[in-house]
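In: quick one, what's the 3D model for this:
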Amino acid sequence: MPWTPADIPDLTDRTVLITGANSGLGLESTRRLAQRGAHVIMACRNREKGQSAMDHIRARAPDVDLNLMQLDLSDLSSIRDFAQRINDHYPKLDILLNNAGVMAPPLQYTRDGFEMQFGTNHLGHFALTGLLMDRLRAAERARVVTVSSLAHRIGSLDFENLDASRGYQRWRFYGQSKLANLMFALEFDRRLRSARDTIQSIAVHPGYSATNLQRTIPGHSLFNAVTAQSQEKGAYPSVFAATSPQAEPGQYYGPHGFQELWGMPAEANIRRLARNQEVAHKLWSVSEDLTGVRYADLER
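Out: Model prediction:
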């Protein structure tokens, strides 16, 4: 039977962490999972925007269980501080939704000197996930869902120019960061299986959805009105992967419709490069070196 939001199970006693929970796909995922009884940790860079999002959800569902926590994925010190707070206050983490991201800005750098898109979209989530492994293992079959994009198809991993010192093209670097997201999720799954770990890693993409990420695209408002699905529907693959028994570890899910632009969740196409284990192994090693976060029990 095709999945619908009505199939989201009762999530009472489940703890969920969603990055970028204050807007777009993160906000919709937060709302859906909280309404099914989950305790949702809203990890947001901007506390005021996070509070506004929390108030928005509670206006329609006053009894939801939410906790707003500040997290800047472009700052490794913020990631470490945030992970320590989670580790200190939560006995387990059932679902980690690596959702936050930046799309195609002018050349910028993170506090640690990484190109902003690779540093935030990939390295930030790589570090966060690694620092939360103990709490994920404490849950029964925890799921880590990492949001990639159709743009992974235009990306390549230029290990000699990750810092953009040899040139920067914002869409190419966005594609690189989203390819890294997908390759991380697939390599994470391979390592978890090899270690016989109970954590499950799944990747998703939202198709083309009307969210505030498109604000960097000239004429985006008209284009969204004509072609995009709603951010509510764009969140369906994330919610499906986070909760459905049909979602399998090591898979990639997105909309089933034309060119995977819109529709209900289904298995998505993965380009050959994203399956290249040699490149994935190098990406993993580089990511550990750049972030200083090592997955000690998942060496290959």
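In: contacts, neighbours, all on C-alpha from now
Out: OK.
In: hmm, Glu28 is touching Glu232, no?
Out: Yes - with contact defined as CA atoms under 8 Å, Glu28 reaches Glu232; the gap is 5.6 Å.
In: the two: who's more crowded?
Out: Glu28 (22 against 19; other CA atoms under 10 Å).
In: quick check: that one vs Leu123, distance?
Out: Distance from Glu28 to Leu123, counting by CA to CA, to the nearest Å: 24 Å.
In: what of Arg166?
Out: For Arg166 relative to Leu123 (CA to CA), the value is 20 Å.
In: buried residues of stretch 49-67, list them for me.
Out: Buried residues in stretch 49-67, counted by 16 or more other CA atoms under 10 Å: Gly50, Gln51, Ala53, Met54, Ile57, Arg58, Val64, Asp65, Leu66.
In: redo the residues you listed as a markdown table? Include distance to Val226 and secondary structure.
Out: A markdown table is the format used below for those (distance: CA to CA, whole Å; DSSP: H, G, I helix; E, B strand; the rest coil):
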| residue | distance to Val226 | secondary structure |
| --- | --- | --- |
| Gly50 | 29 | helix |
| Gln51 | 31 | helix |
| Ala53 | 26 | helix |
| Met54 | 30 | helix |
| Ile57 | 27 | helix |
| Arg58 | 31 | helix |
| Val64 | 34 | coil |
| Asp65 | 36 | strand |
| Leu66 | 34 | strand |
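In: next, the structure of the following sequence, for comparison with the previous one:
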Amino acid sequence: MLSLDLGAKVYVVTGANGGLGRAISEYLAGRGATLYMVCRNKERGDKARDEIVQQTGNQKVHTLIADVALAAEVRSAMAELASREKRVDGIVCNAGAMTPEKTITPEGFETTLAAGLLHGAYLLSSLALPLLRKSADPRVTFLSSGGMYNGKFPGFAVANCESAKYNQEYAYVYVKRAQVILAEELTKLAPDVKWLSVHPGWTETPGVTGWLGSGQKYLQPMRNLWQGVEGISWMTVCPGDELKSGEFYLDRRPQVKHIAGAFFSEGTYTKNTKAEVEQLMSVLHEKVGKFDPSGPVVPHKEGDEAKPEAV
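Out: So this is what the prediction gives:
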């Protein structure tokens, strides 16, 4: 894997200037790939790109500046990508957000949900679908987490914190569970692309440290960055026939998606019903845009639905 030549491949990594996204970017650039690093902050993004270029000697590393919590910025970044590339071979949706206090984006959504699901996963990958379909072996990977084992998706109103008190730990859990569901559902809608979710293991990053808090001591020793991204990097570049679309991976292998029940049954505590999953997809279509399997997501018209009140 370390000697693989990716000189003919094109990849997109979000949240690419730090943590897991940076480590994945370094791997791809080091193998010669054309790489687009989606970063929220231009200064930090350009600095990371320049460092990776210097480190790898690969001049085909570029930045796309976008806050993935904002639909308008995701659309702008994907339009720029489409103007520069004829195809994309793989996307790693790594960027996310977890705020200690409830925050609402200017577009009216809770920030963690907007960045990790609505726009940073569903919208971004949907907009890239025409480019992905021009690849012989496309795939999209959603960076989920073992944190998703702590619950099922509670419904949009709860995940968007429209009434309940905000809890940053559960905001994270809800998004990570939803990413697993999203990979399953998009596999049905666009089966010619591999849709995957993945747990990097308990890796020492600022995001994980912030989420676990004092609980981090129970998961020692934590993984270093390369240990966390080795399996993800493999998923990004391996032959597609070695992957099963819709699955949740850790260390190159599909994992169970739910906490076990009695007598080795799958359990239902973390499992959403078919109706709940259908409702989630319906809300994504309504709030973000309808997923068109033959093309990019079609945006909703502003004002079609009531948006939550900013706080």
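In: got a TM-score for the pair?
Out: The TM-score (TM-score structural alignment, normalised by the length of the first structure) is 0.85; 281 aligned residues with a CA RMSD of 2.4 Å.
In: ok so, going back, more crowded one of Arg166 and Leu123 of the first structure?
Out: The neighbour comparison of Arg166 of the first structure against Leu123 (other CA under 10 Å) goes to Leu123, with 29 against 8.
In: the alignment partner in the second structure of that one: what secondary structure?
Out: Alignment note: Leu123 of the first structure maps to Leu118 in the second structure; criterion TM-score structural alignment. With DSSP: H, G, I helix; E, B strand; the rest coil as the basis, Leu118 of the second structure sits in helix.
In: who's in contact with Leu118 of the second structure?
Out: Going by CA atoms under 8 Å, 6 or more residues apart in numbering, Leu118 of the second structure touches Ala69, Leu284, Val288.
In: number of residues surrounding Lys9 of the second structure?
Out: A count of nearby residues for Lys9 of the second structure, using other CA under 10 Å, gives 18.
In: count of neighbours near the residue nearest to Pro130 of the second structure when sequence neighbours are not counted?
Out: The shortest distance from Pro130 of the second structure to any non-neighbouring residue, by CA to CA, 6 or more residues apart in numbering, is to Gly295 (5.9 Å). Gly295 of the second structure: 15 surrounding residues under other CA under 10 Å.
In: can you give me the strands in the first structure?
Out: Applying DSSP state E to the first structure gives strands spanning 15-19, 39-44, 65-70, 95-98, 143-147, 200-204, 252-255, 265-267.
In: how far apart are the fourth one and its match in the second structure?
Out: After superposition onto the second structure, the average distance of strand 95-98 of the first structure to its aligned residues comes to 0.7 Å, using mean CA distance after the TM-score superposition for the first structure.
In: could you tell me where that strand falls in the second structure?
Out: Against the second structure, strand 95-98 of the first structure falls on residues 90-93 (TM-score structural alignment).
In: just the fifth one next, same as before
Out: Taken onto the second structure by TM-score structural alignment, strand 143-147 of the first structure occupies residues 139-143 there.
In: quick one: contacts of the matching stretch?
Out: With contact meaning CA under 8 Å, 6+ apart, stretch 139-143 of the second structure is reached by 89-94, 121, 125, 132, 176, 179-180, 183, 193-200, 235-236, 240.
In: how many other residues sit next to the counterpart of Glu48 of the first structure in the second structure?
Out: Matched to the second structure by TM-score structural alignment, Glu48 of the first structure sits across from Glu43. The local packing of Glu43 of the second structure (other CA under 10 Å) involves 12 other residues.
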